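In: give me coordinates for this.
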Amino acid sequence: MPEQPVGGVDIATVAQQLDTAWEQRLPIAPLSERMALTPEQAYAIQSHWTELRLARGERVIGRKIGLTSRAIQQQMGVNEPDYGSLWASRHFPTTGGRVEVPADLFLQARVEGELAFLIGRPLREPGVTLHDVLAATDAIAAAIEIVDSRIADWRIKLVDTIADNASYGGFALGPWSRALRHADLRTVGMLLHHNGEPAVQGVGAAALGHPARAVAWLANKLIAFGIHLEPGDIVLSGSLGPAIPVRAGDLFTLEMHGQPPLSMRFV
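Out: Below you'll find the predicted structure:
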């Protein structure tokens, strides 16, 4: 990983600031307000931060895609998504479709409902398509993603969220379904309940028009950085609706076409 400043930005120092914010749960001022960062530099910060965590025993078990909504892209002035790594320490396994998550792990958590892909064959050649992704996918699952920001008050621009591991907080998965590979994922419906009340509705088309298209974007982006999606990787393909802020005691239940409910309670 780069130890020297890149384009005038001290990659290692900024990565350490984010790591300290994660560990101590104390937000930092927006990077975009303190320095001129390019997306490439922001990805270098993200990568260095991951290396810091790997050195302490963390594992990367997949990737997450953010900014898949056209409305959010327009709001942030970008024309493509971003991505981050899924750190195993924040994968919350479920029991009987339920999981309890410590609320105090996070700074300013929000939850989203989406589809997760389990990669079964490597995607290593440039020009990955939606159909390549479906052919390489072993199974698909409903997922609740926790997004969180080390940036104070969510005052983020593109480079802030990229550097901050795409605002990764954690995630939980429903059971893997091979049948979902054959569904029209554009029209797969989602209903996210908040404390027993319907809160967010969405469909698969919210993720770049098709969740597998979002995964294809990711595969091609990773290839450009010399990284590849490999068998066993989990990919969170992007939110199907707006994120909901979290408070201790909140219960979220995700219902998705043909899948058992997935519930997450913050304790």
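
In: C-alpha from now on. contacts and neighbour counts both.
Out: Fine.

In: what ranges does the chain have for its strands?
Out: Under the criterion DSSP state E, the chain carries strands at the ranges 60-66, 82-87, 98-101, 110-119, 137-147, 168-173, 189-194, 197-203, 234-239, 244-245, 251-256, 262-266.

In: residues contacting the last one, please?
Out: With contact meaning Cα atoms under 8 Å, 6 or more residues apart in numbering, strand 262-266 is reached by 97-103, 142-144, 172-174, 246-255.

In: drop anything exposed from these.
Out: 97-101, 103, 142-144, 172-174, 246, 251-255 (16 or more other Cα atoms under 10 Å).

In: contacting residues for T137?
Out: T137 sits next to F117, L118, I119, G120, R121, R181 when contact means Cα under 8 Å, 6+ apart.

In: mind redoing it with 7 Å?
Out: Going by Cα atoms under 7 Å, 6 or more residues apart in numbering, T137 touches F117, L118, I119, G120, R121.

In: distance of it from I223?
Out: 17 Å (Cα to Cα, to the nearest Å).

In: kindly report the same for G202.
Out: Separation of G202 from I223 (Cα to Cα): 30 Å.

In: pretty sure G169 contacts V147?
Out: Yes - contact between G169 and V147 holds when scored by Cα atoms under 7 Å: they sit 4.6 Å apart.

In: so what sits against both of the two?
Out: With the criterion set as Cα under 7 Å, 6+ apart, the contacts of G169 and V147 do not overlap.

In: just give the closest residue to the most centrally placed residue in the chain, not the sequence neighbours.
Out: The centre of the chain sits closest to K64, judged by Cα atoms, centre = their mean, with a distance of 3.2 Å. Distances taken as Cα to Cα, 6 or more residues apart in numbering put L236 closest to K64, at 4.6 Å, once the chain neighbours are dropped.

In: how about this one, so we can line them up?
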Amino acid sequence: MDQQKIEQYGEELYQAFVSRRAVAPLLSREPDISIEDAYRIQEQFVARRLAAGEKIIGKKIGATSKPVQEFLGVYQPDFGMLTSGMVFAEGDTIDLGQMIQPKAEAELAFVLKHDLKGPGITAMDVIRATDYVLPCFEIVDSRISNWQIKIQDTVADNASCGVFVLGKTKGDPRKLDITLAGMVLEKNGELFSTGVGAAVQGSPANAVAWLANTLGELGIPFKAGEVILSGSQSALVPVTDGDELVCSVGGLGSCRVKFAGRSTV
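Out: Reported below is the predicted structural model:
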């Protein structure tokens, strides 16, 4: 795909983000689009957000668990960039009016104390480089109509990044078994789903190592202080006005988030 089209689709996705209006799947219009093309479009999309004043504060891994893969029809992991405009703290209420078609997923966030650059990074290297882990929610949001995405669409759309909410309880991954620790997700006081760290590529640390190595091959390091979202341990949760979600991780603590307003779709 030539540079003109890369810039065209990156701008289209940015305008969809700003206007909160979804666009037709890119793959339906460009059947030959490659994964590499899609990441170049993502780069353009993110660059527009940075030009508007945001900063990159971390990275995310997407499509790591079977429930999410089955819902999206995407069967390989991808990644996106987290920006300063995406982060919420526990106790904040998320305004759904700022989103198009949001869905929530519960996962583990890693906050780094050291830089980390692949290739050659192992799960143990990830643990050593991590300052602490937190329970969190990622609220994914697709700029592609009706979530009709293939891997190229979600990659171009910055891995369907919406916003994310970090819990307040910090855990040491050297003392917490993040692979076997169970996660319980409740919606409006009722059990919605259960999960475990092993559902994410065998361990959340494995997923973070995969991303460190994938980005390392592109010359992109993890930096100290960055937040790395390791991938969903739950099914995707539709959210509407008044909903409240709580995810609890065994041995670590919980994260709570509330929603208000109405999304575009």
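
In: got a TM-score for the pair?
Out: The TM-score (TM-score structural alignment, normalised by the length of structure 2) is 0.93; 258 aligned residues with a Cα RMSD of 1.6 Å.

In: what's the residue nearest to K64 of structure 1 aligned with over in structure 2?
Out: Residue correspondence to structure 2 (TM-score structural alignment): L236 of structure 1 is matched to L229.

In: regarding structure 1, what is its longest helix?
Out: helix 39-55 (DSSP state H).

In: and that one, which stretch of structure 2?
Out: Counting by TM-score structural alignment, helix 39-55 of structure 1 pairs with residues 35-51 of structure 2.

In: list the buried residues in that stretch.
Out: Neighbour count says stretch 35-51 of structure 2 has 37-49 buried, by 16+ other Cα under 10 Å.

In: need the counterpart of S149 of structure 1 in structure 2.
Out: Matched across to structure 2, S149 of structure 1 falls on S142, judged by TM-score structural alignment.

In: ok, residues contacting the match of helix 39-55 of structure 1?
Out: By Cα under 7 Å, 6+ apart, stretch 35-51 of structure 2 touches 1, 6-7, 9-11, 13-14, 152, 155-158.

In: repeat that with 10 Å
Out: With Cα atoms under 10 Å, 6 or more residues apart in numbering as the contact definition, stretch 35-51 of structure 2 has outside contacts at 1-3, 5-15, 17-18, 26-27, 34, 52, 54-56, 78-85, 151-159.

In: just the buried ones from the residues you listed?
Out: Applying 16+ other Cα under 10 Å to the contacts of stretch 35-51 of structure 2, the neighbour count classes 6-7, 9-15, 17, 26-27, 54-56, 78-83, 85, 151-159 as buried.

In: what residues are up against the aligned residue in structure 2 for R213 of structure 1?
Out: By TM-score structural alignment, R213 of structure 1 lines up with N206 in structure 2. For N206 of structure 2, the contacting residues are I121, T122, A123, M124, V126, I127, T179, A198, V200, A212, S230, by Cα under 10 Å, 6+ apart.

In: ditto for G169 of structure 1
Out: 22, 86-87, 90-91, 105-111, 145-150.

In: and the residues you listed, which are buried?
Out: 22, 86-87, 90, 105-111, 145-150.

In: what's the counterpart of E105 of structure 2 in structure 1?
Out: Using TM-score structural alignment, E105 of structure 2 sits opposite E112 in structure 1.

In: should've said C161 of structure 2
Out: In structure 1, the residue paired with C161 of structure 2 is Y168, using TM-score structural alignment.

In: burial of that match, as a residue count?
Out: 26 (other Cα atoms under 10 Å).

In: that one contacts H91, doesn't it?
Out: No - counting by Cα atoms under 10 Å, Y168 of structure 1 stays clear of H91, with 11.0 Å between them.

In: overlap of the contact sets of those two?
Out: With Cα under 10 Å, 6+ apart as the test, Y168 of structure 1 and H91 both reach E145.

In: surely L107 of structure 1 meets S167?
Out: No - taking contacts as Cα under 10 Å, L107 of structure 1 lies outside contact range of S167: 11.0 Å.

In: need the contact list for S149 of structure 1.
Out: 18, 21-22, 25, 27-28, 106-110, 155-156, 160-161, 164-169.

In: now stretch 214-229 of structure 2: buried residues?
Out: T214, L215, G216, P221, F222, K223, A224, G225, E226, V227, I228, L229.

In: distance to G73 of structure 2 added to those residues, as CSV?
Out: Output for those, formatted as CSV (distance: Cα to Cα, whole Å):
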residue, distance to G73 of structure 2
T214, 22
L215, 24
G216, 27
P221, 29
F222, 28
K223, 32
A224, 34
G225, 33
E226, 29
V227, 27
I228, 24
L229, 21
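
In: which single one of those is nearest to L72 of structure 2?
Out: Closest to L72 of structure 2 out of these is L229 (18.4 Å), distances taken as Cα to Cα.

In: isn't the closest one up against V140?
Out: No - if you go by Cα under 10 Å, L229 of structure 2 and V140 don't touch, sitting 12.0 Å apart.
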